[in-house]
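S.K.: Give me the fold of what follows.
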Amino acid sequence: MDKIESAVGTAGTSRRTLLRGAAVAAGVLAVQACTPGPNTSSGSGNGSKVDLARKGSEAKPLAVPARLGESPELARLVQAGSLPPVAQRLPKRPYVVPHRWLQSGKYGGKLNLPSTDDVTYAPKEYFYGHSPLRWINDGRDIAPGLVESWESNPGYTVWTLHFRKGLKWSDGQPWTTEDVMFWWEDMVLNEEYAEGIPDEARSGTGTIAKVTAPDEYTIVMTFDAPSPMLPELLANWVKRGLGAGWMEPKHYLKAYHPRYNRNVGKDWTTKFDQMRDFTTNPKSPTMNGWQLAEYHQGRSSTWKRNPYYWVVDQQGNQLPYLDTLSFEVVAQTETRRLKIHNGSYDYVHGPFVGMTLADVAPLKRNVAKTKYQLHLWDSGSGTGSMFFFNQDYYEPKMRALIREPKFRQALSYAFNRADVRKAVYFDSGELTTGGYGPKTLELTRGEGPSMYQKWRDSFVRYDPELAKKMLDELGVVDKDGDGKREMPDGGKLVIDLDYPADSAPGGETLQKNHLLKKHWDAIGIASRLNPVPAASYEDRWEQGQGISKTEWEASTVTMAADMVWLMPMEPSRWAPLQGAFYSLRGTAAEKQQLDVDPYKRKPPRAEPEPGGPIARLWELAGKVRVETDAVKRDSLLWQMVKIHLEHGPFFIGSVANYPQVVLVKEGLRNVPTKEQTGNGGLVNDWHHPVPAAYDPETWFWA
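M.R.: Now for the predicted structure:
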């Protein structure tokens, strides 16, 4: 998911060296380096064949420290007999945080953080605790998570995940693979609950994997076709948060599930969701470094140290260092900005709270007062704030015009992105037609840099005369002499620039929208700013009633494991009905309601035109997902990009890889700088969750 004003009322919506063996692909037990050395490639010295197409840092196992430590707070509880010793609370082999920039920290203290929503959303981006695998090195490497090691058969159709032995939930109860199977069998495969099939649980043919648990620590995933990208998909997102659940505490939640308790009632899912939500229910067990202590709806949440967190520092001290996190809800944009500029918080992640580059100058003037250190991390964005049409718009004539590449290309040529770059991004970043960002793995190797430039520059030139000529050729001309162009049949043509009504008034979206309207009006295309109630925004879009979206941006860590902008895969992006159709592949619903009008199906969904660009993209994507050779896989991805060059742009970007504001209070340690991350940061992509990927559990007060 793409973090354009991600928590400013509008949630906008992806990084890696992996050992590949001819017969076995083994996951490293721990990863030493977190900043790449020069001219290194992946390897662990275990004899596995290395996939040299995936260049990154050298991966070496980190030994588990012989001595274990814990916070004084927990040590007192151990001494009082109310908590087991630290060695009994940690797994047999805890995860050792590998980042090179880390200092040995001090226990204690509190972190004050701003939030824009009901503190049920932003906190999840701070926690990587439920994820089987995790990204490090700004997405260029995969590290173990709850899964200690992993391997596949030679054909990449059977993957075996070995979870750490001795893991415990925050209430002290053992974590076992029953918790994965509870999520899989009783939620994902349960049609009454309809959790949804995560992408990592589908093969390249779209069929659902068979998931089994031969013992308490092993999960086996069996696919009907090669699934070589499974580790990348498992590292994406934060599991049991913004991505797939992947596990739930069965010992706790089974009391609210009809399979285990017949007395839960017909509307059991509502209560189940309430009890499941670890961001609002302090009793819900977690595997994160902090667990919820207090929740005040619409006001705040407080998180306390999880005594059973399964991660240690390089000296063997159990994390986190900080005692508590406190999120404060400040819904009003200007009030929130004022509090930030007054130094009210200890860490401010700009993408979450609507901070923009316009805040940099006043923040620099106030450093003596606020005690902030101001960092500008690379966003990694491929588009900046962008615009895209609904390719499945309900009105046939407008839909036909939207699907005409020359129409969208003309509008792209009419967009003066330099104005946006100056006004919104303060002359930073790269002007772009719109695509994936320059830090996307496949765009950094082989033909990748060249392909990135072709995509970026394809329709980026500001040429209003060419735009007008192309529109004239389409018959989109001013037929009635009012100065505005009409549809080819003479009907009225107005493009609504739709955005959620609660978008930040001075945010990137609205600034860009005003400029976009100005540029399109100048060539005779009537447009209007159209705030849509947030409550109905997505439903309206998925039903084909919204004509455009203007508040998103595109970025990803790896194209092969996140093709959601390359093609429709779900109903929130540029072809919602076709995306909904794709998302139901392999389910019983795929073959249902085919004789019903696509807009009246439940959910609304439609197949792509045979032989059309989306059908071709789907066909190539199926090959990408099963291709085990990284070089051949990249070649298939370039073919998909070429369809965008020929039939696009499917989304119109503005500025790529602009900086993002991050504020760190003086004295807060182990928050990396842009230089320390090794790749300048990658903060705009939900698939590479930030700050979770930088392990806030290691932060401490000097």
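S.K.: only C-alpha atoms for contact and neighbour calcs from this point on.
M.R.: Noted.
S.K.: Which stretches in the stretch 51-200 of the chain count as strands?
M.R.: In the stretch 51-200 of the chain, the segments counted as strands under DSSP state E, counting those that start in this stretch are 95-96, 110-115, 133-136, 141-144, 147-152, 158-163.
S.K.: Identify whichever of these lies nearest to Val329.
M.R.: strand 110-115 (4.7 Å; Cα to Cα).
S.K.: Tell me the buried residues in the closest one?
M.R.: Of all the residues in strand 110-115, those buried under the rule 16 or more other Cα atoms under 10 Å are 110-111, 113-115.
S.K.: Turn the strands of the stretch 51-200 of the chain into TSV, including distance to Gln173.
M.R.: Listed next are these as TSV, based on distance: least, Cα to Cα, whole Å:
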stretch	distance to Gln173
strand 95-96	19
strand 110-115	27
strand 133-136	22
strand 141-144	22
strand 147-152	18
strand 158-163	16
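S.K.: who wins for proximity to Ala423 among these?
M.R.: Closest approach to Ala423 among those (Cα to Cα): strand 110-115, 25.9 Å.
S.K.: Contacts for that closest one, please.
M.R.: Strand 110-115 is contacted from outside by 7, 122, 322-331, 336, 344-348, 352-353, using Cα atoms under 8 Å, 6 or more residues apart in numbering.
S.K.: between the strands of the stretch 51-200 of the chain, which one is nearest to Leu584?
M.R.: Closest to Leu584 of the strands of the stretch 51-200 of the chain is strand 158-163 (Cα to Cα; 22.9 Å).
S.K.: contact partners of that closest one?
M.R.: By Cα under 8 Å, 6+ apart, strand 158-163 touches 132, 146-153, 217-223.
S.K.: Now go through the contacts of strand 110-115 and say which are in strands.
M.R.: Under the assignment DSSP state E, those contribute 324-329, 347-348 to strands.
S.K.: Make a markdown table out of the residues you listed and add neighbour count and distance to Leu357.
M.R.: Below are the ones in strands among the contacts of strand 110-115 laid out as a markdown table (neighbours: other Cα atoms under 10 Å; distance: Cα to Cα, whole Å):
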| residue | neighbour count | distance to Leu357 |
| --- | --- | --- |
| Thr324 | 20 | 30 |
| Leu325 | 21 | 26 |
| Ser326 | 22 | 26 |
| Phe327 | 23 | 23 |
| Glu328 | 22 | 23 |
| Val329 | 20 | 22 |
| Tyr347 | 21 | 17 |
| Val348 | 23 | 14 |
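S.K.: Could you also give me the structure for this second sequence? I'd like to compare it with the first:
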Amino acid sequence: MSGFLKQGMNLVAGALVLLVWSQVHATEVPFFKPAVAKGELSPVAERLPSVPLVVEPGEGQELGKYGGRLHTLIGNPSDVKLMFVYGYARLVGYTVDLELEADILESFEVTEGRKFTLKLRAGHKWSDGAPFTSEDFRYWWEDVAGNMKLFPAGPPAELLVGGKLPKVEFPDAQTVIYTWEAPNPNFLPLLAGASPLLIYSPAHYLKRFHEKYIDVSKLNKIQKIKMKSWASEHNRNDNLYKFDNPNLPTLQPWRNTTASPATRFVGERNPYFHRVDTEGRQLPYIDELIFNVSEGKLISAKAASGDTDLQARGIQLQDATFLKENEERSNYKTLLWPTVRGSHFVLFPNLNAESEMWRGYMRDVRFRRALSLAIDREEINDTLFFGLAVEGNNAVQEQSDFYTEELRTKWAEYDPDMANELLDEMGLTDRDEDGHRLLPDGEKFVIVIETAGETTEQSDILELVNEAWQEIGISVFTKPSQRAVFRNRIFSGETVMSVWAGFENGIPNAASSPATRAPTNQISYQWPKWGQYHETKGKSGEPIDIPEAILLYDLYDKWLKSTDTEEKAAIWREMLDIHAEQQFTIGIVGAILQPIIVKNTLKNVPEEAIFNWNPGAQFGIYHPDLFWFDK
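M.R.: Below you'll find the model as predicted:
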């Protein structure tokens, strides 16, 4: 069934619900009854769009009850953005089957893969009651993204297709049209992301900070002086994703009421949220989200003590036994959702290393294959993940149609003898009396692997990698640093090898973007300078100069231009084959189980699910607005 047809079906369902709903004058949300009675808030029938989005509980779930506060723990104040992530209200969003459907939009239509007609819901309002219309899109496009003081580099690079920006039209209050000269298959997935491409802003709120809409003649001297820094003030107030400005209107199910920094954030239900259940009752069911800031190392213990109603942040598989032991005492259950990254733990040889010697090693496919073959993944799995992980490459997981055993295991099965042969073939035959390989200058062959130093798990895995690589005469020296320093060292080429998680989307289909599998982004630690070259259109970075990487780039370009599903799938398979053969990144273990703590009174959290950032937004695609407390 086409996405557009599904939108039509949703629209009809919404109209039917609205008909029944209007006949009974709708059920008012108890949380808002006092404000409605005082005349401070309009009745619910006037707060919803004329055609709200109808959502229904998933398999094994049920319609809920209103009320309650959901408590969760976060590691630092910036994690308040998870209210935006978990709320997962997007122009278009992923279903649990990872198909795209309209959400904030009433519908969308795609023509020739390059023209996107976005239809808004009539009567939809921001959380402060102001109308949400095409003016919010126009303001963002013309006055924000198109203003050099706010966007010095111009609109986001994600909107470029073939180096050209789209034509954007606003024919009426409920219609926005984006048109490119060539197909743009990335557009809708970008809108649906956990951290989405946001192409709208609350114009009515932000205009008060924009020089174009401020009458300077009415300002006093002090205000005029402050006006010189209007752009920074505008940017400080305009960040829908950060979710740290309580005054900034939102379209999410809950609105943050607490200014950052703080140790406790309160998300209060949005009185104008656009979704209803199948009985026409406005969502969400839960009144408030409470995000308490905690030291990361204490989150597992606090979860076991019952201090949280729903928790995934800050807990790992290694905590599962401890958490299970405390279930009865603290009245919760521990679910285990598989993660679906390409790999949970990955080594990134820096093909753009500054050192000529190390760049030469990292670019030699024999070297990368040897390092992969010399890792005892089974030992790592048994020692750290109870044997529950999937050993192999940074490829795709079994839930993907592209999955094959060869993609997972090629050059990734433990074979130190073949690894030694490959290194000898490279001429790395000199060893000291202990059998340790030597560099050309006579020094021991030691690879410095840099980490962001954020988990002890990384150190534990690298220690086991070091033990395994001793069998091929190579040692590991681990160098941790803060994330910003870590990234900058990689980008500059100072780092020769690093550690991070694998490809975000380990369950792609033909419509999924393979951009991360090609040199298109600086935050690809195996080829940061090639990615930077693409992002800056050749102004910085380095041009790709390895044939296999050039082929990946060309295949991605071919995928972008194709509108044929079978051709797109074939491109995906070829790109995955190249990665398995070339070992540009060295995966170790994947499909790690993520413990999910769920209070026994919290309902509609699925027993079986996947835990992923994008696509998935972690809890987002499972509709936390449908979660409810049975008390």
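S.K.: Distance to Asp313 of the first structure for the ones in strands among the contacts of strand 110-115 of the first structure - can I get that in a markdown table?
M.R.: What follows is these, written out as a markdown table (distance: Cα to Cα, whole Å):
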| residue | distance to Asp313 of the first structure |
| --- | --- |
| Thr324 | 18 |
| Leu325 | 19 |
| Ser326 | 23 |
| Phe327 | 25 |
| Glu328 | 28 |
| Val329 | 31 |
| Tyr347 | 21 |
| Val348 | 24 |
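S.K.: quick one: which of the residues you listed is nearest Val86 of the first structure?
M.R.: Of all these, Thr324 has the smallest distance to Val86 of the first structure: 19.1 Å, by Cα to Cα.
S.K.: Give me the aligned partner of that closest one over in the second structure.
M.R.: Mapped onto the second structure by TM-score structural alignment, Thr324 of the first structure lines up with Glu288.
S.K.: Tell me which helix or strand the residue mapped onto Asp634 of the first structure from the second structure sits in.
M.R.: Alignment note (TM-score structural alignment): Asp634 of the first structure maps to Ala569 of the second structure. Taking DSSP states H and E as the criterion, Ala569 of the second structure maps to helix 565-582.
S.K.: buried sites along that helix?
M.R.: Under the neighbour-count criterion of 16+ other Cα under 10 Å, helix 565-582 of the second structure has 568-569, 571-573, 575-576, 578-582 buried.
S.K.: The helix or strand that comes right after it vs the first structure, average offset?
M.R.: Downstream of helix 565-582 of the second structure, the first helix or strand assigned by DSSP H and E is strand 586-590. Aligned to the first structure and superposed, strand 586-590 of the second structure gives a mean residue distance of 1.8 Å (mean Cα distance after the TM-score superposition for the first structure).
S.K.: Enumerate residues external to strand 586-590 of the second structure that contact any of its residues.
M.R.: In contact with strand 586-590 of the second structure (Cα under 8 Å, 6+ apart) are residues 339-348, 368, 372, 375, 377, 381, 389-395, 397, 502.
S.K.: Kindly calculate the angle that the helix or strand following it makes with strand 69-74.
M.R.: Later in the chain than strand 586-590 of the second structure, the nearest helix or strand by DSSP H and E is strand 593-599. With axes from the mean of the first three to the mean of the last three Cα atoms, to 10 degrees applied, the angle from strand 593-599 of the second structure to strand 69-74 works out at 150 degrees.
S.K.: how far apart are strand 593-599 of the second structure and its match in the first structure?
M.R.: Mean deviation for strand 593-599 of the second structure: 0.9 Å (mean Cα distance after the TM-score superposition for the first structure).
S.K.: Which residue numbers in the first structure does the helix or strand just after that strand align to?
M.R.: Next along the chain after strand 593-599 of the second structure, taking DSSP H and E as the criterion, comes strand 602-603. Aligned by TM-score structural alignment, strand 602-603 of the second structure falls on residues 668-669 of the first structure.
S.K.: Likewise for stretch 405-414 of the second structure?
M.R.: Using TM-score structural alignment, stretch 405-414 of the second structure pairs with 453-462 in the first structure.
S.K.: What are the contacting residues of that stretch?
M.R.: By Cα under 8 Å, 6+ apart, the residues outside stretch 453-462 of the first structure that reach it are 409, 412-417, 431-435, 641, 644-645, 649.
S.K.: farthest-separated two in those?
M.R.: Maximum pairwise distance in the contacts of stretch 453-462 of the first structure, criterion Cα to Cα, is 23.4 Å, between Asn416 and Val641.
S.K.: From the opening residue of stretch 526-540 of the second structure to its closing one, how far?
M.R.: When the termini of stretch 526-540 of the second structure are compared using Cα to Cα, to the nearest Å, they are 17 Å apart.
S.K.: just how off-centre is that stretch within its chain?
M.R.: Centre-to-centre, stretch 526-540 of the second structure and its host chain are 22 Å apart (Cα atoms, centre = their mean, to the nearest Å).
S.K.: which parts of it are buried?
M.R.: By 16+ other Cα under 10 Å, the buried positions in stretch 526-540 of the second structure come out as 526-535.
S.K.: residues contacting the residue lying closest to Ala26 of the first structure once chain neighbours are set aside?
M.R.: Distances taken as Cα to Cα, 6 or more residues apart in numbering place Glu151 nearest to Ala26 of the first structure, at 4.5 Å, with adjacent residues excluded. Residues near Glu151 of the first structure by Cα under 8 Å, 6+ apart: 24-27, 159-161.
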